[in-house]
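1. Got a sequence here, can you build the structure:
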Amino acid sequence: MPNTHPGTDRGREVRRRLLATAAELIAELGWTAVSTRVLAARAGVRPGLVHYHFANLPALLREAAMTDVRRLLADTETGLDGLDPERAVAEILTALDAYTGHDPASLLMTETFLAATRDPELHRELRAAVHDFRRRVTDLLARHRVPEPAATAAVLLAAFDGIVIHKALDPALDAHRTLPVFRRLIAAATGDETEEDE
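-> Here you go, the predicted model:
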């Protein structure tokens, strides 16, 4: 039988497969419905390998979820380089059009936020990741002299999360509808109010 020790190529592949499968199952079944047996069966490994590679199932679920959350935030952050606040908001809202509220990424994020209310370790990791991203947005706003940049960044990010959640109920809540509203808010905050956008 192939060596599945975590330090071997085979072990790393098993670990990667378990993490990817866990993320899929969290979105598909919900956080609390993922069991070691179901996870192992979907990943095509023996159940014992789950605990061989991870301290326990909650640790595996945390790592799977946070790997995807950090990747999503990092991709978004990279896309903000060199943008002014209005363009940054436009880029984020346009990117959010890819999420329906029912897609795997939306469901994974929703499940992770909910699970973080019950799992202190997940709460700590998620809070740190979100705060790091919020600091980046705060810095962008501060460079463009937006008043109260930290509070503004917090409200903007909460609004973006809310849009994704509400899109599960109202699929038409896309960038075409939301961007003019955000433009007016940014213009009011910066004192740069212009003629009504199209």
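2. Going by C-alpha atoms from here, please, whenever you check contacts or count neighbours.
-> Will do.
3. Downstream of the lengthiest helix in the chain, the next helix or strand is which one?
-> Counting residues, the longest helix found in the chain (DSSP state H) is helix 120-143. Using DSSP states H and E, the helix or strand that follows helix 120-143 in sequence is helix 149-167.
4. contacts for the helix or strand hosting L108?
-> For L108, the element it lies in under DSSP H and E is helix 104-116. Around helix 104-116, the neighbours that count as contacts under CA atoms under 8 Å, 6 or more residues apart in numbering are 23-24, 26-28, 30-31, 65, 69, 99-101, 122-123, 126, 164-165.
5. Here is a second sequence; please produce its structure as well for comparison:
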Amino acid sequence: MTKAYDQTGAGATSAERGRSSRAKLLSAAVELIPEVGWNAVTTRLVASRAQVRPGLVHYHFDSLPALLRAAAATVLDDVLSGPLAALTAAPDPAEGVVAALREMDEYQGDDPASVLVTEAYLAATRDPELHAVMARIVVETRDAIAAWLRRHGTAQPEAAAELVCAFFDGVVLHRALGPVPPAEAYLEPLRRMLAAPTTEGDPR
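-> Purely as a prediction, here's the structure:
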């Protein structure tokens, strides 16, 4: 019988140890960005939090900014994937947006994930590579929403998808400043905004 080893233990291969170190560095960066701010994260700070040698930062990533970009992409993907899945599983557009908003209850604007994304948005204004990474994720999400709205017959689905994305951003930002209505309060306004066009003569 083959003995099982923890992949980070003595029996781990160099590739497994490398994957573990890389994951620890990403996790450390994800924790540190909202704690100290994007520009205050240093190689030594990340290495210390990850409990690895500082040189491993540049072994696994081209640079500290590359690590921070990877951390931002990881969190942004995670933040958007749950709401998108909830939205596209709903029976109609308005219900879908409300379901996505419920999925976003954990993001109150001042939580670590929300702060990290805000920090990354600001950093992207000065970092073209980060801008490209974040733009790709946001555009892919917006396109997926537009395609789903199109299947449900929503008029001008691309513009409607942009409004839905801006709505999500705005609600999370406003949560950090004060109370906002519960998700269900938006249902009827969303029904009017996202309804399929009526045909001529339809009493609706």
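6. What value does the TM-score take for this pair?
-> Here the TM-score for the pair of chains, by TM-score structural alignment, normalised by the length of structure 1, is 0.86; 190 aligned residues with a CA RMSD of 2.4 Å.
7. circling back: out of the contacts of helix 104-116 of structure 1, which sit inside helices?
-> Counting by DSSP H, these place 23-24, 26-28, 65, 69, 122-123, 126, 164-165 in helices.
8. Quick check, central residue of structure 2?
-> With the centre of structure 2 defined as its mean C-alpha position, the nearest residue by CA atoms, centre = their mean is L76, 2.2 Å away.
9. Provide a list of residues in contact with the aligned residue in structure 1 for it.
-> Following TM-score structural alignment, the counterpart assigned to L76 of structure 2 within structure 1 is V69. Taking CA under 8 Å, 6+ apart as the criterion, V69 of structure 1 is in contact with M109.
10. repeat for the one 5 residues further on
-> When contacts are counted by CA under 8 Å, 6+ apart, A74 of structure 1 touches F133.
11. and the helix or strand containing it, how far from structure 2 on average?
-> Here A74 of structure 1, judged by DSSP H and E, is contained in helix 57-78. In the superposition against structure 2, helix 57-78 of structure 1 averages 1.4 Å from its aligned positions (mean CA distance after the TM-score superposition for structure 1).
12. Let me know the distance separating the equivalent of E35 of structure 2 over in structure 1 from R143 of structure 1.
-> For E35 of structure 2, the aligned position in structure 1 is E28, judged by TM-score structural alignment. As judged by CA to CA, to the nearest Å, E28 of structure 1 and R143 of structure 1 stand 41 Å apart.
13. What number of residues are in the vicinity of P181 of structure 2?
-> Using other CA atoms under 10 Å, P181 of structure 2 is surrounded by 9 other residues.
14. Could you measure from it over to A166 of structure 2?
-> Distance, P181 of structure 2 to A166 of structure 2, by CA to CA: 16 Å.
15. and what of L45 of structure 2?
-> L45 of structure 2 is 34 Å from A166 of structure 2, where distance means CA to CA.
16. quick one, which of the two is more surrounded?
-> Shown here are L45 of structure 2 and A166; by other CA under 10 Å, L45 has more neighbours (15 against 11).
17. Can you give me the distance of that one to P112 of structure 2?
-> 18 Å.
18. just to revisit the earlier point, centre of the chain to the helix holding L108 of structure 1, how far?
-> Relative to its parent chain, helix 104-116 of structure 1 has a centroid offset of 8 Å by CA atoms, centre = their mean, to the nearest Å.
19. what range in structure 2 matches that helix?
-> The counterpart of helix 104-116 of structure 1 in structure 2, using TM-score structural alignment, spans residues 112-124.
20. and if you look at stretch 127-144 of structure 1?
-> Under TM-score structural alignment, the match for stretch 127-144 of structure 1 is residues 135-152.
21. list the buried ones in the matching stretch?
-> Residues of stretch 135-152 of structure 2 classed as buried: 138, 141-150, 152 (neighbour count, 16 or more other CA atoms under 10 Å).
22. Pick the one among these closest to P189 of structure 2.
-> L149 (16.0 Å; CA to CA).
23. Please give me every residue in contact with that closest one.
-> 93, 157, 160-161.
24. And it, how close does it get to L194 of structure 2?
-> From L149 of structure 2 to L194 of structure 2 the distance is 8 Å (CA to CA).
25. what sits in contact with each of those two?
-> 93, 160.
26. ok, the equivalent of L101 of structure 2 over in structure 1 - how many residues close by?
-> Aligning on TM-score structural alignment places L101 of structure 2 opposite L93 in structure 1. Neighbours of L93 of structure 1 under the rule other CA under 10 Å: 21.
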